[in-house]
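Trainee: Sequence first, predicted model second:
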Amino acid sequence: MPRQDMPAARPRSITPPFPEPLPIRRLEQTVINRIAAGEIIHRPASALKELIENSLDAGSTSIRVTIKDGGMKLLSIQDNGCGIRKTDLPILAERFTTSKLSTFADLSRLTTYGFRGEALASISYVAQLSVVSKTKAETCAWKAVYSDGVLTAPKAGATSEPKPCAGNDGTTITVENLFYNTPTRLSALRGSSEEYARILDVVTKYAIHNPHVSFTCRKAGSLSPDVSTPSASTTAQAIRLLYGQTIAKDLMNASISSSTQSSSTPDSDDDNEDSSSWSAEAHFTSPHYQGKKTVMLLFINHRLVDSTRIQKALESIYAGILPKGAAPFIYLSLHIDPRSVDVNVHPTKREVHFLNEEAIIEQISDAMQKKLVEQNQSRSFEYQTLLTGGVAEQHDKGKSKERAKPEQPEKEGGTSSLSRDDSSSSTSTAPAQAKKTLSQHKVRTSMQDRTLDSMFPIVNPTQPAHNGAGTSNTPTDEPILQPLRVREIKESQCYLTSVRNLRQEVQRGKHSQLSEILEKHTFVGIVDIHRCLSLIQHSTKLYLVNHGALAEELFYQLGLRQFGNFSRLKLEPQPPLRKLVALAVDVEPGIERSSMTRPQIVDHIVDTIVSRREMLQEYFSLCISDEGTVQTIPMLLRDYIPNLDKLPLFLMRLGPQVAWTSEKECFETFLRELAFFYVSEPLLPASAEATGGEEKGEEKAMRWQIQHMLFPTMARYLVPPKSLLDRDVVQVANLPDLYRVFERC
């Protein structure tokens, strides 16, 4: 039989078999808690927000926040609220434990910040949490440490029960090493400076909404806080303090409520009116203010929330008023009946839903727009009459002081560019009157104005007067009104790398604001010559300065400026170097504790200086003869004579205080010692002023040098570093603030 072909086999399917279903398991409780914690605690600022709300719920009037490394290493909040009972501490950090709710129906009438009972629990799952709390009824505070929501022992071998400790009324919560067990969340955070900025933003917003509460926020180890508000202030005062005068001077406010809307619908049901009642308080900037970015502070029932719809609605009001790219500042506090608000829509309570949202937003927008339009129609612009801050000359008394008013109305659709009190007509014959500068904004600029010392007759004691016979007399009582002209001090050419580096360091450390203060200051007077305190004025502000510290930095920089090209101050007669050093060593305290005797110390210092006298003469013009006498010392400032009573101390300090083995350190430390020698400071105690006329004459000479030589030279040559602001330059008065104080009296 013939062979028949077999049918071709069908290709085998390449579809994989249906996968087996995986078993459903119950997650471990630790995993559940950390997932839940991620919904509540996003970053240090969100943890701080929850803690601030707890402090406010506790009735606190003072809240202090301390931060380290942007809140990732340390976040501490201390309040003076009602505290936590000892019996409640064991379940404090467990999930869904709260004192704000008992039944689900309580959500419909909720008026507190926290209610979910998840904040402290979430923090304990991702950080090391400790609580110190004391109620007014208890005799001591109690400290508890938590981990994963339960009490834990603070150290090995100890019990986990709360421990008694010292503490004030209230609660202190400390959060350390945030996200230590969730490295992915930790690595997703920004730098410590940005996280700290977010924390300051949260504290600032709550401080504005709660002006009756004192808020303080500072970095750990810092003496001055970055945010500090007093208690018992107003919202406008808090905005002025935290956001500055630029916003505060253009701030407007409006109070809106549902009463205006309900009056137009008198037939509505009473219960309906009660449930839909609301009120709002708004503080917003006028058309004069033009910010770079919209600043929106929105609180609904005292809770800080975000609402894109509300923000866009309020921003649209300014669209036709502000120029393109400008943005407003808006603070809005909305109070709605709790029955109309659903607060349980977001784990962090950043969003809320409420009834009649569109109608409420529309009514608030209309009220704000009405205020802005009224302000915009009388819009005026500030201008400066003189660059010096003075007032332009007034017109003759016979001329009319009334400003011309425009008779023609504004064009339709346009915005007014000048005030209605200002004339926009170019054909007006009335002279334009310069804008008057208020007294509190006037700046004294004339050097002829009286200083503190000008009330007493003072002359230059370093320039003795002469009588007709040509003999020298004591200083006369004729006052010198004009200060000496500051001589030009040229910078020497130096090719040493070490000196160039020192000069560059001075320029890099320049503080621009302090430089402007010193360059344009007006000398007021010496407050205390023994403590080196003086008063200077810049613009409308008064500063108390340590002229000794400023002079020391000035002379150091003058030494760098003239390195290798100093003028010389010749000493006659030439004092022996050894004798000068011996005088200083004899009165130096603490020599008895040294392993060397006083003569040995003197020999060591003299040998150190003499062995380097060629270098001292070449670079610093400090000349020491072969016989060991001091011939000349460097002159840092012409016509300025240092107190030669300090010469023994200066020479003695050259031995131990100068780093002779390193070039850069040697030059720097020598110039520092030279600057300390040049600082004008009396060596006698304050009680020695009445010992005789000689001491009084020396003090007069010192005062004259400080006022007429030191401060003018500082204004021209000093490059002030930021370190001087820490304690040597302090603002003590501001003229506009003083006027406000006097207005309250």
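Mentor: In hand now; what should we look at? Numbers count the residues shown, from 1 in each chain.

Trainee: hey, let's count contacts and neighbours off CA atoms from now on
Mentor: Fine.

Trainee: which helix in the protein runs the most residues?
Mentor: Counting by DSSP state H, the longest helix found in the chain is helix 357-377.

Trainee: got the buried residues for the next helix or strand after that helix?
Mentor: Following helix 357-377 in sequence order, the next helix or strand is helix 497-508 (DSSP states H and E). Under the neighbour-count criterion of 16 or more other Cα atoms under 10 Å, helix 497-508 has Ser498, Val499, Leu502 buried.

Trainee: Kindly report the same for stretch 327-346.
Mentor: Buried positions in stretch 327-346, judged by neighbour count with 16+ other Cα under 10 Å: 327-343.

Trainee: Span of it from start to end?
Mentor: By Cα to Cα, to the nearest Å, the extent of stretch 327-346 from end to end equals 29 Å.

Trainee: same deal with stretch 162-180?
Mentor: Taking Cα to Cα as the criterion, the two ends of stretch 162-180 lie 24 Å apart.

Trainee: Take this one as well and set it beside the first:
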Amino acid sequence: MAELSNTPKPIRRLQEAVINRIAAGEIIHRPSSALKELLENSLDAGATSVRVTVKDGGMKLLQIQDNGCGIHKDDLPILAERFTTSKIASFQDLERLTTYGFRGEALASISYVSHLSVVTKTKKDICAWRAIYVDGALAAPDGSPIDPKPCAGNDGTTITVENLFYNTPTRLSALRGSSEEYSRILDVVTKYAVHNPHVSFTCKKSGSSAPDLTTPSGSNTKQTIRLMYGPTIAKELIEVSVSPSSGEDSMDVDDDATAEGPWKAEVLCTGPNYEAKKMVFLLFINHRLVESQRMKKALETIYSGIISKGSSPFVYLSLQIDPHSVDVNVHPTKREVHFLDEELITRKICDTVIEVLLRRNTSRVFEYQTLLTGGIAPVDPSQNKGKGKKRARPEGEDEVSELVRPMAKKLASQHKVRTSQQDRTLDSMFPVVNLSQKGVDGQQPAPVKVSEIRSSACNLDSVLQLRDQLDRVKHAGLTEVLQNHVFVGIVDLGRCLALIQHAKKLYLVNYGSLCEEFFYQLGVLQFGDFHRITLDPPPPLQALVKLAVDAEDTSKSKSSKSSITDAIIQTIMDHREMLCEYFMLEISETGTITSIPHLLKGYTPNLDKLPLFLMRLGPQVKWHSEKACFRTFLRELAYFYVPEPLLPSEVSDADKANEAALRWQIQHVLFPAIAKHMQPPKSLLDRDVVQVANLPELYRVFERC
């Protein structure tokens, strides 16, 4: 063994390329960490719509498109250099920081380990600018210097990261499979979507027509949690607000608590009845997604004495604290922050949460599910007096089946299922609220005959591509369930939930999502050949859009409500002829709406949603691309046609009559039409169609009781 030398080795200055590569390794660990940095840049830019496209788990492609403020062309040469930022100018600015980014290392780090390109446009620019970066500097793909090039593009920024870690094979080989990396990406987008419900997020794989994650803009945190994590968590959520003075008597304040500065915490946590194997903990401090093992451990501890052993809660915690009390510059990826009085604040939050939980824990609620199997209705003796009277044969049943019936083998109880739409439904078990629910003879109205819907003759390539996409994403198993289902009943009109049965299985379906997809497909099939609903008298476009804009929260917008209204109206009027020709949305030169498209015979949309529909046409429709324009318009039209949930407030007799009519339309018009014409995509199986019972399995359970 060679002896160690006592002579010290010389200290050398590392090359700039080595320094940058080391720094990049600290910031960008995997595709999801690169996405986190890019998402934060989009949110800092004031984006209200963020679209993420991924290929091979983000290793081949990671693209994020936003509609934020964009980047000035003059700033592009130094955009990807280290420590170039628009967030701070001096070190003291860190003490009052309210943005996500501040060091200016994200894009620089990404450019050192990938092929980075940026397309950006500000509202004042007449065109977009495209720039390519290699090792933090503007360059052509071959590495030679090059200036930004003009190109077509929308307001905002599109950042494309290709071949991530191509020059660091060790880091690339250490990554998991593409499916796991994609799951991490979805997790990052989900968390930011929950905390930013006013922003529309979309995440999909490259080449896929249907997104794996999508959220609407203008929602709230609870609704987004329901959309992202499912209704099971959402219905158990408890809202808790915590501040230094909450829950304390003003005459008896702990001396230690006086050290706390101003802060406020908003908590959404599950109650005692919720059980899961793994805890989900979303922590945002001053809107920054961070981790805190101390807070997580403290919350786990308070739940351990309330919920059953082996179960874990869901907790979303947003903490607003004075920026002067927070040190954000303690971790390369900003995953952790330090702040003053952390122990006191944590204790205060936990004390308040456990107080609320204990109040809810006075009586545990145990839920169970049953399968409604229908059965044969008892025979009325008054209708079959005397022997020898022949039983009335149901329509379609021949004499052979009449002769075979006595020889049929007795069916086991666990295999008896509903086979007829005439069997008893959930709604039949409740008293009729209003006589308008019944026909003239006092009986329920007969179901509407489903009319045939044929594809219109259309030679536009964009429309043909949309129709082709419907065929490619069709799920055969779900199609079989919907085509041959038996409608059981509406479970919750407010949450758009209904029960259907297929064979021996019972399914809980979100008919709102089913209807939205169904009406979109009707729009694609009937493109250019819609029927119309005439509005008489025709309402003014100006008044309807203004009504919807006034109801929106535009406090974060730089434009006034009147200017937003004018911009939307101008956009719609500029495309007035196209809307009339293709969609039967007819608007006069004076700005009155004379007709709207009619998608399904026997069903009329809730016209109270017309102002919202017209308002969303301005920002949500991609007017500058033919295929995207048709797709986004038809999506908005489908959203307009979805049966609107009723508010759980006090309702009048007229509202009850409208609710009864809506229930009837859902059962006798929408579900039969869906069964006949819909091509359901696989994405509906993620959250909107859930099996809740299987008859043979339930029978075995009850046999043991």
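Mentor: Cool, got the structure. Just so we're clear, the structure is a prediction, and the values are computed from it rather than from any experiment.

Trainee: TM value for the aligned chains?
Mentor: TM-score of the superposed chains, computed with TM-score structural alignment, normalised by the length of the second structure, equals 0.56; 433 aligned residues with a Cα RMSD of 4.0 Å.

Trainee: Please confirm that Ala256 of the first structure is located within a strand.
Mentor: Careful, residue 256 of the first structure is Ile; it's not Ala. Yes - assessed by DSSP: H, G, I helix; E, B strand; the rest coil, Ile256 of the first structure belongs to a strand.

Trainee: how near is the counterpart of Cys69 of the second structure in the first structure to Lys163 of the first structure?
Mentor: In the superposition onto the first structure, Cys69 of the second structure corresponds to Cys82 when matched by TM-score structural alignment. Counting by Cα to Cα, the gap from Cys82 of the first structure to Lys163 of the first structure is 19 Å.

Trainee: now do Ile24 of the first structure
Mentor: Ile24 of the first structure is 43 Å from Lys163 of the first structure, by Cα to Cα.

Trainee: Settle it for me: which of the two has more neighbours?
Mentor: A count of neighbours by other Cα atoms under 10 Å puts Lys163 above the other of Ile24 of the first structure and Lys163, at 15 against 6.

Trainee: need the contact list for Ala638 of the second structure.
Mentor: Cys515, Glu516, Glu517, Phe518, Phe519, Tyr520, Gly523 (Cα atoms under 8 Å, 6 or more residues apart in numbering).

Trainee: for Lys49 of the first structure, that is, sorry about that
Mentor: Lys49 of the first structure neighbours (Cα under 8 Å, 6+ apart): Val202.

Trainee: Where do the strands of the stretch 251-400 of the second structure begin and end?
Mentor: Using DSSP state E, counting those that start in this stretch, the strands assigned to the stretch 251-400 of the second structure run over residues 263-270, 280-285, 288-290, 314-321, 326-327, 338-339.

Trainee: out of those, which comes closest to Pro597 of the second structure?
Mentor: strand 263-270 (40.9 Å; Cα to Cα).

Trainee: Show me which of the buried residues of helix 497-508 of the first structure is closest to Leu56 of the first structure.
Mentor: Leu502 (52.6 Å).

Trainee: how much space between the closest one and Cys666 of the first structure?
Mentor: 11 Å.

Trainee: Val213 of the first structure too?
Mentor: Taking Cα to Cα, one finds Val213 of the first structure at 54 Å from Cys666 of the first structure.

Trainee: So for the two, which sits in the more crowded spot?
Mentor: Neighbour count, other Cα under 10 Å: between Val213 of the first structure and Cys666, Val213 has more, with 21 against 16.

Trainee: quick one, helices of the stretch 551-700 of the second structure?
Mentor: For the stretch 551-700 of the second structure, the helices defined by DSSP state H, counting those that start in this stretch occupy 561-574, 576-583, 610-620, 626-641, 653-665, 671-677, 684-687, 695-704.

Trainee: To Arg184 of the second structure, which of those helices lies closest?
Mentor: helix 684-687 (17.3 Å).

Trainee: residues making contact with that closest one?
Mentor: Contact with helix 684-687 of the second structure is made by Gly230, Leu478, Ser513, Leu514, as judged by Cα under 8 Å, 6+ apart.

Trainee: Thank you, goodbye.
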